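Colleague: Structural data only, the sequence is not supplied:
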């Protein structure tokens, strides 16, 4: 399947997944979101599992594109911009509550579906790698303290993933986690004398 029809099917899979959830999702549901028949879908994809693995592949690529060119004058500003991307509850093209509810269902299948597990790991790796690079850059720029970039990036990804799980399961606001991550950067990452870090006169005056 060429790129354009494939993208159409990926978007249709996302819409159908949001509308029906993982457990009730059928090939017909996905076909109904496109101009294709169920038979045409089956020509390219044998099962719902095949469609979902293609969708998850595209999700990793989507995150890569979104996180590749983050705005900001330095690594700290770009890290805050990454938090905006990863913890935003608004998007013109997505029903975020339904999307993340459906994704939690997909993640619940990962222990039993190696294909899902591999692709979900790839999504996490895209985010973790971008955060790690930003922290390394921030250390080189003198913006961040000399922390362990890999361990710090893994911690931040754990917080982001956990935030969505809590948001879907019990309605915990994403904004609260976003604020906590901002505070974490200011309190634990910013180099002494940098804005938000120890030695920042504005912070000391506020205290």
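Modeller: Cool, the structure landed. Everything numeric in this text was worked out from a predicted model, so none of it was measured.
Colleague: C-alpha from now on. contacts and neighbour counts both.
Modeller: Fine.
Colleague: Find the helix or strand that the nearest residue to residue 120 once chain neighbours are set aside is a member of.
Modeller: Closest residue in space to residue 120, ignoring its immediate chain neighbours: residue 56 at 7.0 Å, by CA to CA, 6 or more residues apart in numbering. In this structure, residue 56 sits in helix 48-68 according to DSSP states H and E.
Colleague: What sits closest to the residue nearest to the spatial centre of the chain if chain neighbours are left out?
Modeller: Nearest to the mean C-alpha position of the chain, by CA atoms, centre = their mean, lies residue 86 at 4.9 Å. Excluding its sequence neighbours, the residue lying closest to residue 86 (CA to CA, 6+ apart) is residue 160, at 7.4 Å.
Colleague: related to what we said a few turns ago, which residues belonging to whatever helix or strand comes next after the helix holding residue 56 are considered buried?
Modeller: The element immediately downstream of helix 48-68 (helix or strand, assigned by DSSP H and E) is helix 75-86. Within helix 75-86, the residues scored as buried using 16 or more other CA atoms under 10 Å are 75, 76, 78, 79, 80, 81, 82, 83, 85, 86.
Colleague: Go ahead and confirm the first one touches residue 135.
Modeller: So the one you mean is residue 75. Yes. The pair residue 75 / residue 135 is scored as a contact, 7.0 Å apart, by CA atoms under 8 Å.
Colleague: before we go on, here's another structure to hold up against the first:
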């Protein structure tokens, strides 16, 4: 049934939260409209009133998940590029410093469940692509600023973003699918070594400019 935290929110938000709980409990393959209805104090009829099909509901749900994800990775624009880059890597791996509305690894698992359907669902691919490009643009902008102010070497920002996102996305998938709890920590250490040993300009190079 619904939780106390659902009180006072609108019906569509309650449906999204119920879908999230049902997905976390049953997985994508066993996610049914009835399972979603069981997670809040409404009937299946209420769900069908707002969403004509299960497909329409899941498309809206993916958008909901991605909005939550993007809110979780917001960084302080006032920080210098090096700090912002490291903070973004940390947040992409482990979630925001202050616990958000969703448990980070639970959210990553829910997103992974939906990602598995993306090869067969054009709308899922579109939304996931938009999310990827949003995060990619954030990384590119940070690296470009770091190059401009002399913090980072002259590199191709887009290639840096591709490298980081490939490592980060892989780390999150491995963290939630393997019987290992050290993947995210190891990835953070590896990426910090990449930043320190390759991306950042050496002190001597900075002093000579």
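Modeller: All right, it came through fine. Here the structure is a predicted model, which means the values were calculated and not measured.
Colleague: rewinding a little: so how much does the helix holding residue 56 of the first structure differ from the second structure once superposed?
Modeller: Mean deviation of helix 48-68 of the first structure relative to the second structure after superposition (mean CA distance after the TM-score superposition for the first structure): 2.5 Å.
Colleague: Name the surrounding residues that touch that helix.
Modeller: By CA atoms under 8 Å, 6 or more residues apart in numbering, the surrounding residues in contact with helix 48-68 of the first structure are 10-11, 13-14, 25-27, 45, 82, 85, 115-116, 119-120, 122-123, 126-127, 130.
Colleague: Ok, stretch 77-94 of the first structure next?
Modeller: Contacts for stretch 77-94 of the first structure (CA under 8 Å, 6+ apart): 66-67, 70-72, 96-97, 131, 134, 160, 174-175, 178, 181-182.
Colleague: So how do I select the buried members of these in ChimeraX?
Modeller: Of the contacts of stretch 77-94 of the first structure, the buried ones go into a single ChimeraX selection, burial set by 16+ other CA under 10 Å:
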select :67,70,97,131,134,160,174,178,181,182
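Colleague: Out of the contacts of stretch 77-94 of the first structure, which comes closest to residue 20 of the first structure?
Modeller: Checking the contacts of stretch 77-94 of the first structure against residue 20 of the first structure with CA to CA, the nearest one is residue 97 at 12.9 Å.
Colleague: what distance separates whichever helix or strand that closest one is part of from the centre of its chain?
Modeller: Element membership for residue 97 of the first structure (DSSP H and E) is helix 96-109. On the basis of CA atoms, centre = their mean, to the nearest Å, helix 96-109 of the first structure sits 12 Å off its chain's mean C-alpha point.
Colleague: what's the angle between the helix or strand that it is followed by and helix 75-86?
Modeller: Using DSSP H and E, the helix or strand that follows helix 96-109 of the first structure in sequence is helix 114-141. Between the axes of helix 114-141 of the first structure and helix 75-86, defined by axes from the mean of the first three to the mean of the last three CA atoms, to 10 degrees, the angle is 160 degrees.
Colleague: quick one: helix 114-141 of the first structure aligns where in the second structure?
Modeller: Under TM-score structural alignment, the match for helix 114-141 of the first structure in the second structure covers residues 122-149.
Colleague: Excluding sequence neighbours, find me the nearest residue to residue 15 of the first structure.
Modeller: residue 33 is the one closest to residue 15 of the first structure (CA to CA, 6+ apart), at 7.3 Å.
Colleague: Next, work out how far apart the one you found and residue 19 of the first structure are.
Modeller: 10 Å (CA to CA, to the nearest Å).
Colleague: cool, residue 154 of the first structure as well?
Modeller: 32 Å.
Colleague: Also residue 143 of the first structure?
Modeller: If you go by CA to CA, the gap between residue 143 of the first structure and residue 19 of the first structure works out to 44 Å.
Colleague: Who has more neighbours out of these two?
Modeller: A direct count of neighbours by other CA atoms under 10 Å for residue 143 of the first structure and residue 19 places residue 143 higher, at 21 against 16.
Colleague: what's near enough to touch the nearest residue to that one once chain neighbours are set aside?
Modeller: Excluding its sequence neighbours, the residue lying closest to residue 143 of the first structure (CA to CA, 6+ apart) is residue 191, at 5.5 Å. Shown in contact with residue 191 of the first structure (CA under 8 Å, 6+ apart): 142, 143, 144, 145, 197, 198.
Colleague: In the second structure, what residue corresponds to residue 191 of the first structure?
Modeller: Using TM-score structural alignment, residue 191 of the first structure pairs with residue 201 in the second structure.
Colleague: just how off-centre is stretch 193-204 of the second structure within its chain?
Modeller: 27 Å.
Colleague: Show me what counts as buried in it.
Modeller: Those buried within stretch 193-204 of the second structure under the rule 16+ other CA under 10 Å are 195, 199, 200, 201.
Colleague: and what of stretch 84-102 of the first structure?
Modeller: 85, 86, 87, 89, 97, 98, 99, 100, 101, 102.
Colleague: Fine, thanks again, bye for now.
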